[in-house]
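Enquirer: Predicted model and sequence follow; I will ask about them next.
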Amino acid sequence: MVEVAILGFGTVGSGVAEVIDQNQAEIRRDFPEGIHVKYILDLRDFPDSPYGDRVVHDINVILDDPEVQVVCETMGGKSPACEFSKAALERGKSVCTSNKELVDALGGQLAVIAAQHNCSYLFEASVGGGIPVLRPLRTSFSQEFITSVIGILNGTTNYILTKMEREGLDFATCLKEAQDNGFAERNPEADIEGYDPCRKIAILASLVTSGNVKYQQVPCEGITNIDTDDFVYAKQIHSHIKLLGVCTHDKESGKVYVRCAPYLVPKGHPLYGVADVYNGILVHGNMVGDLMFYGSGAGKLPTASAVVSDIVECCQNIGHNIDIGLKDTDAVLYDPMEWEDRYFVRIAKEDLVKATEAFGNEIQIVVNENKNDEFAFVTPKIREREFQEKIAKIPSFKKSIRLLTI
């Protein structure tokens, strides 16, 4: 029996304990020795919990116990999660985490420390909740050059956008409904402003390139500027509006383009039908082509299940480092201002001539019969720098949304 410790007994941490206990038979199918939770680190006591007698308040109890070989960090945030994870790795204890903030900020450093001490640092649950995508990227795609990863990586925003489109409700109403149904936090900023999916696409880009991509380097837009009229226009061009994380990797230059923003996803694209709280991640390999990962991107047990999958893999490799391909070096990023996209643009009707002068006669006009004072158009592919220069010449510019063309 391998002893493990859980750091943080919140939603995910308690779920990890539950999965290990309830699915012990399934765990033993691949790891006959079995896994046991010896300690739970938390500031609180849990006298009514069946795990209450395992709670400790001092990290050194865990660090100094040679029986503990795997540590599960589900605390969240960078500190003290980073210090505790680093200390465990330096003692040869593998660490598994769902903490995307820490993985994004310092994942490369912690992976290097793990390799130096013959243990592992795994974080399957940090992206996509229960969807197994990170492990396939480093195993099933080991022979592939991954050219792109595009994902709906946040269930909260996907739920809101789906409700707005299907029921014609405004953003504020759909956000409140998401909160009432437990799909959005009381403070939803990380979701609706795009910070959560931005961190996730940064992690995916880091794994694709084997170089660090920090979310602060990634252009990020949320969905707070999307309104019901945008969906009327989207219907005219047979598209759905989705908040996407986009990563494109160029084999010749080695550069990677990364962005998190709302996109118009055309009918027929694999991500077009991903609705409600579900996540979808489309990976393209240069030989295998497109592969789609779909499922619950959040929730107590789906996320905990992903953490436990990492625990099992670490237990199967005690004394050895699982190379996840992540190094403590920085990826080479494309200048986002030089990236080409097509744009959906809303302006006042009187500026049609100016739009044609700026973007040429190739623009595609899109009409919303409910908006007599405006119209929209779709540009040809254009660099963002050039787009910003041209759109500045149109005084009535209201907003733009990118079209997914990958």
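Expert: Perfect, thanks for sending it.

Enquirer: switch to C-alpha atoms for all contacts and neighbour counts from now on
Expert: Fine.

Enquirer: pretty sure residue 54 contacts residue 36?
Expert: No - in this structure, residue 54 is not within contact of residue 36 by Cα atoms under 8 Å, at 11.1 Å.

Enquirer: residues near residue 166, how many?
Expert: The number of residues packed near residue 166 is 9, by other Cα atoms under 10 Å.

Enquirer: sec struct for it, please.
Expert: The assignment at residue 166 comes out as helix when based on DSSP: H, G, I helix; E, B strand; the rest coil.

Enquirer: For it, give its distance to residue 228.
Expert: Applying Cα to Cα, to the nearest Å, one obtains 10 Å for the distance of residue 166 from residue 228.

Enquirer: just residue 389 next, same as before
Expert: With Cα to Cα as the criterion, residue 389 and residue 228 are 27 Å apart.

Enquirer: quick one, which of the two is more surrounded?
Expert: residue 228 (15 against 11).

Enquirer: Tell me the spacing between the more buried one and residue 337.
Expert: For residue 228, the distance to residue 337 under the criterion Cα to Cα works out to 28 Å.

Enquirer: next one: residue 71
Expert: As it turns out, when the distance is counted by Cα to Cα, residue 71 lies 42 Å from residue 337.

Enquirer: okay, those two: which has more neighbours?
Expert: Each of residue 71 and residue 337 has its neighbours counted (other Cα under 10 Å); residue 71 has more, 28 against 13.

Enquirer: for the more buried one, what are its contacts?
Expert: By Cα atoms under 8 Å, 6 or more residues apart in numbering, the residues touching residue 71 are 4-7, 85, 88, 93-96.

Enquirer: one more structure, for comparison:
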Amino acid sequence: MAFKVGILGLGTVGTGTVQLLLDPTGRQALLKEVEVYKVGVKSPDKTRAVSLPTAVVTTDLEAIVKDPAVDIVVELIGGLEPARSLILQAINNGKHVVTANKAVIARFGDEIFTAANAAGVYVMLEAAVGGGIPVIQPLKQSLSVNRITAVTGIVNGTTNYILTAMRDRGSDFAEVLAEAQQLGYAEADPTADVDGLDAADKIAILASLAFGGRIKLQDVYCEGIRNVSKADINYAEKLGFVIKLLAIAKKAHSSNSLSLRVHPTLVPQSHPLASINGVYNAILVEGEPLGQVMFFGPGAGAGATASAVVSDILAIAATLKTGTTKPHPLMSCSHQEYCEKAPMEDLVTRFYARFLTQDHPGVIGKLGTCFGNCGVSLESVVQTGIHDNLAEIVVVTHDVREGDFNASLAEIRALPAISSIASLLRVL
């Protein structure tokens, strides 16, 4: 029995996927029963790293998703359209779908999975989060008996590379970003990465799986790394932290609501995520009774992402091979309700703040009074010296409600001695 696969897109990941499918020796035996039946491309005459028969390659992507012979459609063109429309057409034509497209799933997952459930087909997305790291299927299957309390991840390799290089070399953000673009780690337009949008897509997907509910992408608080300075990285190190862009989904202590957020974070140097450097990704899952488990590996690249894509193809092929017509309950997406969002002002966390002040006596005392008025307790206060006639004061708070911390900042901004609040970062 051969399972015919139609692949949409033959870019970096598409090429890696085809290469894996055409080289089954020494891999899972079922791979030999998977046939690369059709591959859709924009430019059929383009020189590529993989050679395919002329009859296999087509520019008509719609024909692939409608072809009765195709069992599994693999969407690797990226972007929102025509990816969304092609996925829905494939589903409506009874095709199972594998995709690496986190953006389309994060924005249109409700529509796509509703259609898939109605059609009795699978939509698999292991490659959409974490590149080659197997985290989607473990959340759907191996970890599904746990009550998940938090998912915390470094899920964007570009920002992790930038922050690592800024720390290791003492460089500025703009300098390292330019280098990352030259090396191909960052796009010419790096907005999705450095502003946290890519990570927001990914934590929305992970949260949906971990907490058994649909997620509205607009409910994910999103803050990028553009304002992280080398001064903040240096202070973080002196205080025993490293700065990472974290994507966090966490259940509130007093309700079933979720805190969903992406932001640069001071991570204690002893924390498992603190040692994840360069372009690598890691996802830490916490639950009961398991405790903690961390998934680590390459978050992007042809080989890593193709590995995840082909693993999904094989999972579908293995299920089809059994001949059952009922959807596999651990492969389907069955939840219909939306998760409740916890307001950011109710988040309880620690904060790091860096103030530039006039060098006047009593400034630290006035800061302390403003914090105290709003119930903010300080863990540490450090005055680091004078720069351009301004004193630099760094504080780290104890756990505090974000709304109370923001209220204290409103008072502090009104103090005549405060020149500016140079940095505000949350602490894990």
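Expert: The structure has been received and is ready for your questions. No experiment lies behind these values; they were computed from the predicted model shown.

Enquirer: Can you tell me, leaving aside adjacent residues, what's nearest to the residue positioned nearest the centre of structure 1?
Expert: Residue closest to the mean C-alpha point of structure 1, counted by Cα atoms, centre = their mean, is residue 200 at 2.7 Å. When the adjacent residues along the chain are set aside, residue 200 of structure 1 lies closest to residue 127, with 5.4 Å between them (Cα to Cα, 6 or more residues apart in numbering).

Enquirer: Please apply the same query to residue 130 of structure 2.
Expert: residue 299 (4.5 Å).

Enquirer: Quick one: map the one you found onto structure 1.
Expert: Pairing criterion TM-score structural alignment: the partner of residue 299 of structure 2 within structure 1 is identified as residue 297.

Enquirer: ranges for the helices of the stretch 1-150 of structure 2?
Expert: Ranges of helices in the stretch 1-150 of structure 2, per DSSP state H, counting those that start in this stretch, are 12-21, 61-66, 83-92, 102-119, 136-140.

Enquirer: Of all these, which one is nearest residue 216 of structure 2?
Expert: With Cα to Cα, the closest approach to residue 216 of structure 2 among these belongs to helix 102-119: 7.7 Å.

Enquirer: So for that closest one, what gets flagged as buried?
Expert: Of all the residues in helix 102-119 of structure 2, those buried under the rule 16 or more other Cα atoms under 10 Å are 102-107, 109-110, 112-113, 115-117.

Enquirer: Please produce CSV containing the residues you listed, extended by distance to residue 256 of structure 2.
Expert: Putting these into CSV (distance: Cα to Cα, whole Å) gives the following:
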residue, distance to residue 256 of structure 2
102, 25
103, 26
104, 27
105, 24
106, 21
107, 23
109, 22
110, 21
112, 25
113, 23
115, 27
116, 27
117, 26
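
Enquirer: of these, closest to residue 189 of structure 2?
Expert: With Cα to Cα as the yardstick, the closest approach to residue 189 of structure 2 among the buried residues of helix 102-119 of structure 2 comes from residue 103, at 16.0 Å.

Enquirer: ok so, going back, which two of the buried residues of helix 102-119 of structure 2 have the greatest separation?
Expert: Of all pairs drawn from those, the one with the longest distance (Cα to Cα) is 103 and 117, at 20.3 Å.

Enquirer: for stretch 80-100 of structure 1, how far is the first residue from the last?
Expert: Distance across stretch 80-100 of structure 1, first residue to last, is 14 Å (Cα to Cα).

Enquirer: which residues are contacting it?
Expert: Taking Cα under 8 Å, 6+ apart as the rule, stretch 80-100 of structure 1 contacts 59, 63, 68-77, 102, 106, 110, 113-114, 117-127, 199-200, 203, 303, 307, 310-311, 314, 318-319.

Enquirer: What of stretch 138-150 of structure 1?
Expert: Taking contacts as Cα under 8 Å, 6+ apart, the residues outside stretch 138-150 of structure 1 that touch it are 204-205, 207-208, 244-251, 281-288, 324-325.

Enquirer: Repeat that for stretch 290-301 of structure 1.
Expert: Here stretch 290-301 of structure 1 makes contact (Cα under 8 Å, 6+ apart) with 11-12, 15-16, 19, 127-133, 153-155, 270, 277-284, 302-303.
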